[in-house]
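A.B. asks: Have a look at this prediction, sequence included:
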Amino acid sequence: MKRLNSKSGCAVEVTLSVMGGTWKPVILFHLLPGKKRFSELSRTIGGITQRMLTLQLRELEDAGIVLRTVHAEVPPRVDYELTELGHSLQPVLIAMRNWGVQYARRHDAAGGRHDDACAAAMPSDAADSKQKVA
């Protein structure tokens, strides 16, 4: 697990040490609605290699954010889901998504595309917060 002591004394640094980077917030966002298999995550998250997805999931599992369940089947089936601690990141992830949509609308003609890419992954109880911000 990464070191949690922040150099700056700012708790934002601790948060970023656990869930920061390019892929972790995206992975977490796509796990908000519920369990997903590795192949589902890989298909849903465009541009991520299998190796990177594996590494990021392992780090999130080590941090206690993601739960990995291996089912004794042939072929083996592995599910990933958010832990209770992982679900506590939902407001942060929804806020990041909403901010990104607003930013894209102001600065990029592709704003709608970004919104559509996340809409399928958004949990149903987050739809209310989307409408408030959008």
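C.D. replies: Alright, I've got the coordinates. Remember, predicted model here, so these are calculated numbers, not experimental data.
A.B. asks: all contacts plus neighbour counts: C-alpha atoms, from now on.
C.D. replies: OK.
A.B. asks: which of the residues in stretch 108-121 are buried?
C.D. replies: 111, 114, 115, 118, 121 (16 or more other CA atoms under 10 Å).
A.B. asks: what's the most distant pair in those residues?
C.D. replies: Pairwise distances across those peak at 16.8 Å for 111 and 121 (criterion: CA to CA).
A.B. asks: let's bring in a second one:
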Amino acid sequence: MYERKIPEMLDCGLSVAVKVVGGKWKAWIMDCIRRGIKRPSALQRELAEVNPRIVSMQLKELEDLGIIRKEIYAEIPARVEYSFTPTGESLLPVLDVLEKWGTDNREEVLKNTLELSEN
């Protein structure tokens, strides 16, 4: 298991929020679950360009943080589904605001990204 050399500073709300939604795929995974994609195989199909190991790691981290829960049904074959905890549900309006900001500012960010890559 990975052990951090530098301790995390989680004494401000913003650092806690970034820990939860930061990273390349967590917000996208949470959006998938919000849209009703709850099974690991369906998540993998939706996130086809992401290594399945990475998706599993991000799901586990979101579960460990108390944002989502994993439910294993006693069926053959076993069925697994992810859903939001109350803490995760409380994060959905934040995702809405982030998505709106991204939509509203997409052109400017893309323009600046292209300018950086040209230099």
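C.D. replies: Cool, got the structure. This one's a predicted model, so the numbers in the text were calculated from it and none came from an experiment.
A.B. asks: Format the buried residues of stretch 108-121 of the first structure as CSV; extra columns: secondary structure and distance to residue 74 of the first structure.
C.D. replies: Below are these laid out as CSV (DSSP: H, G, I helix; E, B strand; the rest coil; distance: CA to CA, whole Å):
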residue, secondary structure, distance to residue 74 of the first structure
111, helix, 43
114, helix, 37
115, helix, 38
118, helix, 33
121, coil, 29
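A.B. asks: Pick out whichever of these sits closest to residue 53 of the first structure.
C.D. replies: Among these, and counting by CA to CA, the member closest to residue 53 of the first structure is residue 121, at 17.0 Å.
A.B. asks: Just give me the match in the second structure for that closest one.
C.D. replies: Matched across to the second structure, residue 121 of the first structure finds no residue, judged by TM-score structural alignment.
A.B. asks: Equivalent analysis for residue 11 of the first structure, please.
C.D. replies: Using TM-score structural alignment as the criterion, residue 11 of the first structure maps onto residue 13 of the second structure.
A.B. asks: just the helices in the second structure please.
C.D. replies: Taking DSSP state H as the test, the helices found in the second structure are 13-21, 26-34, 40-46, 52-64, 86-118.
A.B. asks: What does residue 31 of the second structure correspond to in the first structure?
C.D. replies: Counting by TM-score structural alignment, the partner of residue 31 of the second structure is residue 29.
A.B. asks: any idea how far residue 100 of the first structure is from the closest residue to its match other than its chain neighbours?
C.D. replies: Distances taken as CA to CA, 6 or more residues apart in numbering place residue 93 nearest to residue 29 of the first structure, at 6.2 Å, with adjacent residues excluded. Using CA to CA, to the nearest Å, residue 93 of the first structure is found at 11 Å from residue 100 of the first structure.
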